[in-house]
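**Q** Just the structure for this:
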Amino acid sequence: MKRYYYELLNAQYDDLGACIPDGWHKSTAINQAKAWMRENGVKHANLSVNSMRTSNILDIIEITI
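**A** Predicted coordinates:
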């Protein structure tokens, strides 16, 4: 079972609809988020890292490209 699920959010914490696969490594999710942001012309976003077990938000990572 994967450890985290991710959501890419704008500055108002609205979901941007990016498909970032569940996984174990945050660095992989960050790279996938950056690629999605480049493709969709998004300059700033927040990556929400959520626990698969409890659904709690564990971390918010600011991403700027």
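**Q** going forward, measure contacts between C-alpha atoms and count neighbours the same way
**A** OK.
**Q** Spell out the residue ranges of the helices in this protein.
**A** With DSSP state H as the criterion, the chain has helices at 26-40.
**Q** Tell me which residue is most central in it.
**A** Centroid check for the chain by Cα atoms, centre = their mean gives residue 47 as the closest residue, at 3.3 Å.
**Q** Quickly note the distance from that one to residue 16.
**A** To residue 16, residue 47 is 10 Å away according to Cα to Cα, to the nearest Å.
**Q** so what sits against both of those two?
**A** Each of 7-9 lies in contact with both residue 47 and residue 16 under the rule Cα atoms under 8 Å, 6 or more residues apart in numbering.
**Q** another one to check against the first:
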Amino acid sequence: MKMYWFELTDERYNDLGAAIPDGSNKQAAINKAKQWMRDNNVAKAMLAVNSMRTDNLIDVINIELN
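**A** You can find the predicted model right below:
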């Protein structure tokens, strides 16, 4: 099972301080990030997906709220 840790950042890769739980489900992390963004009036952000095993950046998911 793949395990990830997530970090929500702005367009300049500054950490926004969102508490996104570690886990294996990227969609759950995206949903949690969207909820945090709605609660904090953030329209655009990027969710960095990192491997817990290798500590490498695996993916960056752009999130935009309408």
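**Q** where do the strands sit along the first structure?
**A** For the first structure, the strands defined by DSSP state E cover 4-9, 44-51, 57-64.
**Q** Skip the chain neighbours and tell me the closest residue to residue 7 of the second structure.
**A** residue 48 (5.1 Å; Cα to Cα, 6 or more residues apart in numbering).
**Q** Oops, could you answer that again for residue 24 of the first structure instead?
**A** That would be residue 3: by Cα to Cα, 6+ apart, it lies 5.2 Å from residue 24 of the first structure.
**Q** before we move on, what about residue 63 of the first structure?
**A** Sequence neighbours aside, residue 45 is the residue nearest to residue 63 of the first structure in space, at 5.3 Å (criterion: Cα to Cα, 6+ apart).
**Q** repeat for residue 61 of the first structure
**A** Closest residue to residue 61 of the first structure apart from its sequence neighbours, by Cα to Cα, 6+ apart: residue 47 at 4.9 Å.
**Q** which position in the second structure aligns with that neighbour?
**A** Counting by TM-score structural alignment, residue 47 of the first structure corresponds to residue 47 in the second structure.
**Q** got a list of what that match touches?
**A** 6-9, 30, 33, 60-63.
**Q** do residue 15 of the first structure as well
**A** 7-9.
**Q** circling back: and which of the shared contacts of residue 47 and residue 16 of the first structure is nearest to residue 52 of the first structure?
**A** Ranked by distance to residue 52 of the first structure (Cα to Cα), these are led by residue 7 at 12.4 Å.
**Q** ok, that closest one touching residue 22?
**A** No. In this structure, residue 7 of the first structure is not within contact of residue 22 by Cα atoms under 8 Å, at 9.8 Å.
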